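**Student:** With the sequence up front, the predicted model follows.
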Amino acid sequence: MSRTDGAEAGKLKIGDHWNVISIIALSQNNPLKAVAEFVENSIDASARNVAIIRGKQKNEYYLRITDDGCGIQDFRYVATHIGDSIKRKLKVQGSGDIQGEFGIGLLSFWTIGETLTLTSAGKDGVARTMQLVKGNPSYAIRETGMLFARPGTELLIHPLLPGIRSISAEKIQNFLASELRDRIARSGVHIAIIDHTTRRELVVEPRKFRGRLIHQLPEARCPFGEIYVELYLAESPQEAAVGLYKHGTRVIADISRLERFARSPWDSRCIEGIIDASFLQLTPGTRDGIVQDEVYDSFCVALEPVEEALGALLEEQKRALEEEASRQLLNRVTRAFREAFLYLPEEDYSWLAARVREPRRAPSAGTSSQSGAGEASANGEGSDYRESSSRTEEQNPATHASESSSDSLGDSENAALGEYIPEPNRQQSKTVQKSFFEFAGPLHKLMISPSSSVIGTSERRKFKAIARDRAGRLIDSGIDFAWHLSEGGGALDGINSPYAEYIAPEEPCVATIELRASQGDITLTATAIITVTAELIKRASGTGSAQRRGLPGYTYKKAPGELWRSRYDAENAIILINNAHADFIHASRQPMTKLRYIARLFAKELVLANFPEASREEILERLVELTLYTEENLK
């Protein structure tokens, strides 16, 4: 110790060596990590086969690890050079495949059991054992007296601590498969776990990620060494994490545990894989952390381009998922309104005019195909709502969601909904031969369209029978129908056909029509309620069946602080939904609640478009009517 100008200087010394050894021995917080340390020692000793054996002998549980490596050459050196591993010298000489460097791995047996017994043959071929006891600073080395020493090393820990006995073979297998993933793959070592208590034998295979490999990530360049990046888009987001490795051994199971990486995309649970950096400095006690020095800082900077690319990829993935969800949601909403319109009077409700492309038609003599399409559009004909424009698709791909729900319906049902089907398509549908699965099965469901209607006194209303099989296909033949007026006044015409006409009486009343359909031994009944009134809500002119093209798409418009929930943009034929409204945020917590909320917004826009001159009370009555029949069919 020296003294300079009253200041004291010197070198640090250990006051109690055994106390320091005890602290190091108890610093390992994960017993599975300790098992991985022992297996790594076998891999460092060039072992080709490693066996981990769990068992019970004389009422004591034990853990035995055996290998066929080069063994331990000098037990005394191992016991007297804690913190000064010979592996560090080998690394300086160029042995890069060796993992350990601190000389404290064996001490982690304190977190597993009471006694450690190592057996191995030295250079002279004599087998020796070394025994260490938890809490005891002494060690003992003796010859085993075996005539022929087998190669490799045997490590025996017994008795196990009470909390360690519950660690199953499956837990050890899963942990080693992730912890030593690349080390096992590179070395080709065979690791078997033999559990005598459950009579099972398992093999440790390097963990394989099931997600989709992310290609063309930018290279992570660091002046201190190479960084290997292997990342996947996860299939099960709840368990996905990116592990940090060194020389193929996992250091941190989830890199987002580090403060510099506790942000998206690392904590998104959408990406899994490994990042391997051999130059990082580990915390010696647990080897479960990183020394955050200038090397670590350079490592973080090198991963910034990868982080940026992953962020863009996740944003693109999120948009794709949202678009697909929007398509599916609009498809469900469209089907619900389609079913609701079967229950409601055809002349009361029209579809919103969705933006469409003109159908392809053969040009007539002296007229171009473009001019012919323009005339058809001007007359309100020749447009099929199932063909949406590219402009609407760009605004929201959900515009096309109604296509699949409409394609499965037959011409008769489309006509009942007021859709226009071009004549060439009608002729073609009659000539194309049906496949086997397009033929309808036995009668399963029967309904009357409309099932609820309001008409004036002395007026007439036509009704249609709709029969379907179990798969929802229309049955257009082989069924006997019988209509009759079960309650109320008025009269029926055409009681033995799929169509019937009701003639209302001169006085207001509520009438009930009953339909009976028979197909062989199957008989079903359906009813329709008719309200005969002297006062009707008048519809605006120009809302005829020529405009019935289906539901337009929808898109979100963020308008925080504004009270409107939705608006129909007639110019672009799209519904705008305010996704910053408190109601939308509340509804988005549950998928079914969100579906009902959007269906109600569509119902609101349909009622406003169909009854622009109605009073507030009349609009509310229609809204209740439409949402009642729509929400019943939301699936």
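**Tutor:** Arrived safely.
**Student:** going forward, measure contacts between C-alpha atoms and count neighbours the same way
**Tutor:** Fine.
**Student:** Correct me if wrong: F463 contacts D493.
**Tutor:** No - with contact taken as CA atoms under 8 Å, F463 and D493 are classed as non-touching, separated by 10.3 Å.
**Student:** shared neighbours, the two?
**Tutor:** Residues touching both F463 and D493 (CA atoms under 8 Å, 6 or more residues apart in numbering) are 500-502.
**Student:** Columns neighbour count, distance to G418 and secondary structure on top of those, output as JSON lines?
**Tutor:** Shown next, in JSON lines, are the shared contacts of F463 and D493 (neighbours: other CA atoms under 10 Å; distance: CA to CA, whole Å; DSSP: H, G, I helix; E, B strand; the rest coil):
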{"residue": "A500", "neighbour count": "21", "distance to G418": "18", "secondary structure": "strand"}
{"residue": "E501", "neighbour count": "16", "distance to G418": "18", "secondary structure": "strand"}
{"residue": "Y502", "neighbour count": "20", "distance to G418": "20", "secondary structure": "strand"}
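**Student:** just curious, which of those residues is nearest to R54?
**Tutor:** Comparing the shared contacts of F463 and D493 against R54 with CA to CA places A500 closest, at 80.6 Å.
**Student:** and of the shared contacts of F463 and D493, the nearest to G243?
**Tutor:** A500 (70.3 Å).
**Student:** give me every residue that touches the closest one.
**Tutor:** Counting by CA under 8 Å, 6+ apart, A500 touches 462-464, 483, 492-494.
**Student:** Near D16, how many other residues are there?
**Tutor:** By the criterion of other CA atoms under 10 Å, D16 has 8 neighbours.
**Student:** same deal with the one 4 residues further on?
**Tutor:** For V20, the neighbour count with other CA under 10 Å is 11.
**Student:** Just say helix, strand or coil for it.
**Tutor:** helix (DSSP: H, G, I helix; E, B strand; the rest coil).
**Student:** Helix, strand, or coil at the residue nearest to R263 when sequence neighbours are not counted?
**Tutor:** For R263, ignoring the flanking residues on the chain, the nearest one in space by CA to CA, 6 or more residues apart in numbering is S256 at 6.9 Å. At S256 the chain is in helix, as set by three-state DSSP.
**Student:** what about versus this one:
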Amino acid sequence: MSQQRSLPEVDLPAVGDADGAQRNGSRARSGRLSVHDPFDLIRWLAMSQPDPRKAVAELVQNALDAGARRISVVRARRSRVRCLTLLDDGGGVIPELPLDEALRYLATHIGHSRKRRLTPRQRHELMTQGQYGIGLLGFWSLGETLEIRSYRAGERPLRLILRRDRPEYRIEGIPGAKPSEQTKTEVVVSDLHREAMPVLGARRLGDYLATELRGQLLARDVELSIEDRLARGRGRKSLRVSPLRFAGVRFDLDELTISTGEPPVRLDLFVAPGGSSEPVALYAAGTLVATSFAELGHVGLDHAPWTDPRLTGVVDYPLLPVAPGSRRGVLPGAAASALRQALATIEPRLRHFLDREEEQRNEELDRPTMQRLRTVFHDVLESLPRYGGLPTERAQHASKRLAEEGSRAPDADGSLAGDEQVPAEGETADSSPPSPAEPPRGDIELLESSVPPIESSPTGPLDSVRIVPSSVTMTCGSSRWLRAEVLDEDGRLIDGTTYFLWRLVGLEGELERQQGTSPRVRLKAGITPGSGSVRVVAEAPGGVHDPSPRVATCEIPVEIRMPSVFTGPGEAIPEPELVHEPGAAWRSRLQEDRWEVNTAHPSYREVADQPGILLRYLALLLAKEVVLHSCRDPRAAEPLEDLVEVFSAADRLLTKRPTR
């Protein structure tokens, strides 16, 4: 085997070490970096933007920076060539320069933007994004040729032509075009790449722009439309892009000041119903720079609560420096550090908000599911008379009332003589489904807000308010959540700050959160049956044309009835009271007259989003409590817990793995 030869070690002089340079027989030199071939650098800049949707977003951003009020994006054929055309009514290409000079400036100043001269404060006030002068190069990922057709009122229009992977440019008049009557800019990308076509359909491109430019579209009075003349089939061929909106319960802080005189951090955070599919995104002056905080480890932001899957929404800091080309990611520096320190101050408050909302959501089990569970166990205990129900305060109170009255007794089906059967909440008495015009009544659905379709126009000021559900029937001592929805005159849900005042009329009970900006309130029924109503008054600030406050009211009927399912004096089949106790070993327990279920136990969390398995899990826990209460032998508790553990694990596996 040949021996490996080691290279001799050489001591290199440090930068600025003139003596070291002299000892090594060389003179110290300094100079300015340069590129061997400038177009090679342009090529690499253009290739840093591989997403055709992002290239379209850059073109739209240029139109927004020019102050456009109407922007249209059209995919069509011109002379049998696939083209994408963007037309806007903004101020045009560098309006302070003569038209030919302005177009020449674009072609000869790649990597430099006049927008970069703006201070961060000016950029925030003008909502201007571009600063690197390379956004136009994104057309390489779209097609082969880019034309910028610039029209100025009273002037002969000109066009700038660039070709993919070609260093030349051309400025010329537009054949057959006459002096324009108005200022506008038309950008045409022709000979679209086949690989880019699937993502340039109206719906997919609209969804992308609604997310990518969310802050810009919300902050400006602009109409952005997409028309796809190449679409086939039943797909959408035209739509108006509206910014992405979020559903769920909103965090009550919308602004965070970092430094006096500088633009604040904007917060738009929500606890999404059922858990979020979209993580919290980071924006810079309305433009998306990170789709998730999990991408921000290099600036120390890849941790909870910002990465909590329950949380969705937007954090927007206009002063963040972003990577040129792709504009994805955040460059480390003073602005990123300031953002990290500012967000750290509200993290405890945000964690508390998440935990509180999860506890409330866990209390809102699907009523039909729980009705089914109670109905099944009523039949089970009838067929197995040696087992009794569980002690509950409501059942004991009802039993006492029956004993005092002496004239009414439970029927065989468990209902009180002379009482009507109470339909399951969310159903009518004849078991027909709710009218489509009525809002859904299930408690899980109460947390959901319909997201306006992407083509919807901006909503107007408050015109009316409604309460979901539109009527309530509940039993003595029970509770449920109600939600107010504010609507404009067209009946569309609106967002923004609204103050709510709730009142319970003619009933024994109480309302939690009777006033404030939260649209939800919890109604707790008293122990006496009766009929009454719940009323809400909504007040919102006025608009630009009419600054006076807008007020609307709504009132729904409420009926409170006696519990209808009994198994014996002082015993009933209760609904679970959900308790969030992380780290505790117990799954369920009887606490005096309450049946508690631990939603923080791993067994519960694994099935919480699977209604069928969750129902069987709760049935198993209820069976365990019924057996323990009936046999009154504490030694049975441990083996029953083991049985629950084994059976629930087997149930999950059987559901996931089909039998062979």
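**Tutor:** Nice, I can see it. Just so you know, these numbers come straight off a predicted model, no measurement behind them.
**Student:** After the longest helix anywhere in structure 1, which helix or strand is next?
**Tutor:** Assignment by DSSP state H gives helix 304-343 as the longest helix of structure 1. Note on helix 304-343 of structure 1: by DSSP states H and E, the next helix or strand toward the C-terminus is helix 369-378.
**Student:** Map E631 of structure 1 onto structure 2.
**Tutor:** E631 of structure 1 maps onto no position in structure 2 when the alignment is built from TM-score structural alignment.
**Student:** I530 of structure 1: which element?
**Tutor:** Here I530 of structure 1 is covered by strand 522-533, with elements defined by DSSP H and E.
**Student:** For the stretch 201-350 of structure 2, just list every one of the helices.
**Tutor:** 202-212, 214-219, 334-344, 347-363 (DSSP state H, counting those that start in this stretch).
**Student:** buried ones in the last one?
**Tutor:** Residues 350, 353-354, 357-359, 361-363 are the ones in helix 347-363 of structure 2 that count as buried (16 or more other CA atoms under 10 Å).
**Student:** Save those residues as TSV, and put in distance to Q22 of structure 2 too.
**Tutor:** Below are the buried residues of helix 347-363 of structure 2 laid out as TSV (distance: CA to CA, whole Å):
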residue	distance to Q22 of structure 2
L350	61
F353	66
L354	65
E357	71
E358	71
E359	73
R361	75
N362	76
E363	79
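**Student:** from the residues you listed, which is closest to L381 of structure 2?
**Tutor:** Using CA to CA, E363 is the member of the buried residues of helix 347-363 of structure 2 that lies nearest L381 of structure 2, at 25.6 Å.
**Student:** so what's the closest one closest to, chain neighbours aside?
**Tutor:** Leaving out its chain neighbours, the residue that sits closest to E363 of structure 2 by CA to CA, 6+ apart is L578, at 5.6 Å.
**Student:** Against which helices or strands is the strand or helix carrying the one you found packed?
**Tutor:** Using DSSP H and E, L578 of structure 2 sits within strand 577-579. Applying 3 or more CA pairs under 8 Å, 6 or more residues apart in numbering; DSSP states H and E, we find strand 577-579 of structure 2 packed against helix 347-363, strand 594-598.
**Student:** can you do 6 Å?
**Tutor:** If you count contacts as 3 or more CA pairs under 6 Å, 6 or more residues apart in numbering; DSSP states H and E, strand 577-579 of structure 2 packs onto strand 594-598.
**Student:** after superposition, how close is the strand it packs on to structure 1?
**Tutor:** Mean deviation of strand 594-598 of structure 2 relative to structure 1 after superposition (mean CA distance after the TM-score superposition for structure 1): 6.5 Å.
**Student:** Now do that strand and helix 347-363, the angle between them.
**Tutor:** With axes from the mean of the first three to the mean of the last three CA atoms, to 10 degrees defining the directions, strand 594-598 of structure 2 sits at 130 degrees from helix 347-363.
**Student:** More neighbours: F463 and D493 of structure 1, which one.
**Tutor:** Comparing F463 of structure 1 with D493 by other CA under 10 Å, the one with more neighbours is F463, at 20 against 14.
**Student:** Can you tell me, leaving aside adjacent residues, what's nearest to the more buried one?
**Tutor:** A500 (5.2 Å).
**Student:** Which one, of the helices of the stretch 201-350 of structure 2, ends up nearest to W306 of structure 2?
**Tutor:** For the helices of the stretch 201-350 of structure 2, the distance to W306 of structure 2 is smallest for helix 347-363, at 8.4 Å, taking CA to CA.
**Student:** how many degrees apart are that closest one and helix 334-344 in direction?
**Tutor:** 50 degrees.
**Student:** Give the aligned range of helix 347-363 of structure 2 in structure 1.
**Tutor:** Helix 347-363 of structure 2 corresponds to residues 307-323 in structure 1, going by TM-score structural alignment.
**Student:** Now which residue in structure 2 aligns to V251 of structure 1?
**Tutor:** In structure 2, V251 of structure 1 lands on V289 (TM-score structural alignment).
**Student:** Surely its match is in contact with G329?
**Tutor:** Yes - here V289 of structure 2 reaches G329: they are 5.4 Å apart, a contact under CA atoms under 6 Å.
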